[in-house]
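Asks: only the shape, not the letters, is given here:
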């Protein structure tokens, strides 16, 4: 059953990521919110971990107060170069709490493409992680900050922080006393096409949560289940089907990032029902594998990009919900359940 426009509007009135996270931290603070895949250390040097809703709330608040030290004007843009995972999600939440507008940039962009995005957004700050496989996002951001006139602060997560970049993990420990700025309205998010890097385009928190509500009503995730996403970008499709839906429903989110088949098998064997989010191009491979019939699969979400064709054969599971997210642009998607 799909929420009508009036019903959805009433459900979303006054709702944003801060109110959701504050409610989850207050009522279910010890329950898991974010979890790393088992193999994360192999591609990031970070030991796999997890955060409860209470810890996520605290991390976002400390980073927001740290960013507020820079006294950027309300709505100023912050570029984020990190795969969709704990660091990226905390950065997005912190930016919004500090009255700033986050922009998640695709990891595969080259220097000229990322520079264009930073300059188009007029980003005043940039945040990133130290390593993603062979990539060194912080080194890239440091070079970009030299060339982008408006970017005056670069911060990095992790232990291997290059010179000239603020070590966020250490600085966040002393950021609790910095006041948050006052602002009249919530800043929007900037989204970039995951394939073509077109953008940035603007979406509001309400846009993201409305699509997350639409997806969640088709999947009906339970508290005891988890959402596992293989998407690494930060466009509307990735945000709505991952962190937004997880926070809206209070379900644990596991971001696979540069995942391996072993990681995916471990997630499905963890004893929870899994709502799995995959690029549409991976459907044929899944259909040919034993994972397609795994009893832990509670639903499948396939993100169909404009340039891609539907892969065949399709997964045949009449016992679970299979949802397609058709991407028109980075800021426009259509959600439908297969009959």
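Replies: Arrived safely. Predicted model only: the values in this text are computed from it and were never measured.

Asks: C-alpha only now, for contacts and for neighbours.
Replies: Will do.

Asks: can you give me the helices in the protein?
Replies: Secondary structure of the chain (DSSP state H): helices located at 5-12, 17-28, 40-44, 53-68, 86-97, 111-121, 137-147, 168-172, 205-219, 236-239, 245-249, 261-268, 283-288.

Asks: deepest in the core, which of those helices is it.
Replies: helix 236-239 (a mean of 27; mean count of other CA atoms under 10 Å).

Asks: isn't residue 263 up against residue 41?
Replies: No - here residue 263 does not reach residue 41: they are 11.8 Å apart, not a contact under CA atoms under 8 Å.

Asks: residue contacts, residue 278?
Replies: By CA atoms under 8 Å, 6 or more residues apart in numbering, residue 278 lies in contact with 229, 230, 231, 300, 301, 302, 303.

Asks: what about the last one, distance to residue 244?
Replies: So that's residue 303. Relative to residue 244, residue 303 is positioned 15 Å away (criterion: CA to CA, to the nearest Å).

Asks: cool, and the fifth one?
Replies: According to CA to CA, residue 301 and residue 244 sit 14 Å apart.

Asks: the fourth one too?
Replies: Distance from residue 300 to residue 244, counting by CA to CA: 17 Å.

Asks: what's the spacing between the spatially most central residue of the chain and residue 107?
Replies: For the chain, residue 84 is the residue whose C-alpha lies nearest the centre (CA atoms, centre = their mean; 4.3 Å). Residue 84 sits at a distance of 10 Å from residue 107 (criterion: CA to CA).

Asks: can you check residue 157 too?
Replies: Shown here: residue 157 relative to residue 107, a distance of 15 Å by CA to CA.

Asks: what's the closest non-adjacent residue to residue 211?
Replies: In space, residue 211 comes closest to residue 240 once its chain neighbours are excluded; the distance is 5.8 Å by CA to CA, 6 or more residues apart in numbering.

Asks: now residue 113
Replies: The spatially closest residue to residue 113, leaving aside those adjacent along the chain, is residue 197, at 7.5 Å (CA to CA, 6+ apart).

Asks: again, but for residue 8
Replies: The spatial neighbour of residue 8 that comes closest, neighbours along the chain excluded (CA to CA, 6+ apart), is residue 210 at 7.1 Å.

Asks: same check, this time on residue 315
Replies: residue 287 (4.8 Å).

Asks: in this structure that neighbour contacts residue 316, no?
Replies: Yes - Residue 287 is within contact range of residue 316, at 7.5 Å (criterion: CA under 8 Å).

Asks: try this one side by side with the last:
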């Protein structure tokens, strides 16, 4: 296949912008990066970012990582994340996105599931030694051959990517820029359990197009992303939207309202992407009035069943687009009208933007025979969610299903014809962006012994919150840490008098 005829990748989009305006600002770190990682914040032009991407790609190639192998990335919302993703693609690798909340148990499961050959992290993130977590997980994952990280005080055996940036190499290999090739792997939890969801470059770009066109993000926009990038929606909303606009991507590691406001003012940001409950809270505080350059806000709903009951958007100079997220299955968007109320979403084909007949198809929404919401379209990874073949006496294969069942309960409103998402998947708990099975809570509770209780309570902002009770909360926390479980589980057993 001729490279000129191949479809675009994320790195190809970056290089197109680089050719047009190498001296324009491409990436800006969070103002509070020093607190988050111990490293000072940076800003990079497209030319400087390109050099860094090439240096990191050379490091991955020289480390012996074969083309098409998987590299796991667990990094905060800083420019190192963006550089690493694009560098991996430039080296012909597939990026597995690891949430920051994951600890050893989840890390090992995901590394083994994807047969990852390398893992990239930071020395410390918010005071937690992620470098040690990566080294311990790598020791249990037989496929891992290379562990590397950003920051100082890296443990013995971990390669320094800061040194790779300081002493760049010219090593490169020929990669066909084909958007149909695998780009990322993200991870979801459904009623059937934990699953890896691979996606092509075109699928990620389709997600970015749905978000940017529906919300009318302008060309050369200055985009502030305050949404964790370690998911399909997070990567589409930050990296893909930025590359499609050809502007500047500013990053905020969630969440510090004062820091966010100062950084948006400094950079004159016109677009904000953040969790929807956060942007609605900012609207209540009249934050938009203090940001005169703000024109577009994209609110990311991890609990899409809450959109219909959300308060009206009041900021006059900035429009709000609701992004309905369905785990890793997919998303759709709807921009609010002048009244600030959530827009009605009808079943069927949806263009980008929705209101223009004949616009490009961003997806299709349907109600399944089970009374759940289904998604079709270029961003949807159907194969990853394909149901197991039914037991049958027939030798004829079953026809493949061409949509993904999100497992969210949904119905059609008889009076308006609009889709109403009514409930999250049964048996699946969500705390912010972290999803797990309700049965797992019971299992972890049993491991803590008699009298221990771990439960999920409904929460308006994050979907659920965890609460735990044990005879000795301190010992329960220690036991959960030893099991390699994440901080949400551990902190559920904090003493009620402890602030937080």
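Replies: Good, I have the coordinates. Bear in mind the structure is a predicted one, so any value in this text is a computation, not a measurement.

Asks: overlap in contacts of residue 84 and residue 107 of the first structure?
Replies: Common contacts of residue 84 of the first structure and residue 107, defined by CA under 8 Å, 6+ apart, comprise residue 233.

Asks: count of neighbours near the aligned partner of residue 323 of the second structure in the first structure?
Replies: Across the two structures, residue 323 of the second structure finds its equivalent in residue 325 of the first structure, going by TM-score structural alignment. Residue 325 of the first structure has 23 neighbouring residues, counting by other CA atoms under 10 Å.

Asks: and residue 102 of the first structure, what pairs with it in the second structure?
Replies: When the structures are aligned by TM-score structural alignment, the residue of the second structure matched to residue 102 of the first structure is residue 95.

Asks: ignore what I typed, I meant residue 189 of the first structure.
Replies: Aligned against the second structure by TM-score structural alignment, residue 189 of the first structure finds its counterpart in residue 184.

Asks: got the contact list for that match?
Replies: For residue 184 of the second structure, the contacting residues are 94, 95, 96, 97, 198, 199, 200, 201, by CA under 8 Å, 6+ apart.

Asks: write a PyMOL command that selects only the buried members of those.
Replies: Only the buried members of those enter the following PyMOL selection, criterion being 16 or more other CA atoms under 10 Å:
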select buried, resi 94+95+96+97+198+199+200+201
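
Asks: across to the first structure, which of the contacts of residue 184 of the second structure hold up?
Replies: Counting by both residues aligned by TM-score structural alignment, their matches' CA atoms under 8 Å, the members of the contacts of residue 184 of the second structure that carry over to the first structure are 94, 95, 96, 198, 199, 200, 201.

Asks: wait, isn't the last one in contact with residue 13?
Replies: No - in this structure, residue 201 of the second structure is not within contact of residue 13 by CA under 8 Å, at 10.5 Å.

Asks: what range in the second structure does stretch 46-56 of the first structure sit on?
Replies: Residues 39-49 of the second structure are where stretch 46-56 of the first structure lands when matched by TM-score structural alignment.

Asks: circling back to that earlier point, export the helices of the first structure to CSV and tack on distance to residue 310 of the first structure?
Replies: As requested, the helices of the first structure are exported to CSV (distance: least, CA to CA, whole Å):
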stretch, distance to residue 310 of the first structure
helix 5-12, 29
helix 17-28, 33
helix 40-44, 30
helix 53-68, 37
helix 86-97, 29
helix 111-121, 28
helix 137-147, 32
helix 168-172, 41
helix 205-219, 20
helix 236-239, 17
helix 245-249, 24
helix 261-268, 22
helix 283-288, 8
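
Asks: indicate which one of those helices is closest to residue 34 of the first structure.
Replies: Closest approach to residue 34 of the first structure among those (CA to CA): helix 86-97, 6.7 Å.

Asks: now for that closest one, which elements pack on it?
Replies: Using 3 or more CA pairs under 8 Å, 6 or more residues apart in numbering; DSSP states H and E, the elements in contact with helix 86-97 of the first structure are helix 17-28, helix 53-68, strand 77-81, strand 101-104, strand 125-129.

Asks: tell me roughly how far that helix lies from the second structure on average.
Replies: Between helix 86-97 of the first structure and the aligned residues of the second structure, the post-superposition mean distance stands at 1.0 Å (mean CA distance after the TM-score superposition for the first structure).

Asks: nearest to residue 136 of the first structure, of the contacts of residue 278 of the first structure?
Replies: The closest of the contacts of residue 278 of the first structure to residue 136 of the first structure turns out to be residue 231 (CA to CA; 19.4 Å).

Asks: counterpart of the closest one in the second structure?
Replies: With TM-score structural alignment as the criterion, residue 231 of the first structure pairs with residue 227.

Asks: show the contacting residues for its match.
Replies: Neighbouring residues of residue 227 of the second structure by CA under 8 Å, 6+ apart: 77, 234, 238, 252, 253, 254, 273, 274, 275, 300.

Asks: likewise for residue 189 of the second structure?
Replies: Contacts for residue 189 of the second structure (CA under 8 Å, 6+ apart) come out as 195, 327, 428, 435, 436, 437.

Asks: repeat that for 7 Å
Replies: Residues in contact with residue 189 of the second structure (CA atoms under 7 Å, 6 or more residues apart in numbering) are 195, 435, 436.

Asks: can you list those in a markdown table and add distance to residue 83 of the second structure?
Replies: Putting the contacts of residue 189 of the second structure into a markdown table (distance: CA to CA, whole Å) gives the following:
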| residue | distance to residue 83 of the second structure |
| --- | --- |
| 195 | 26 |
| 435 | 27 |
| 436 | 30 |
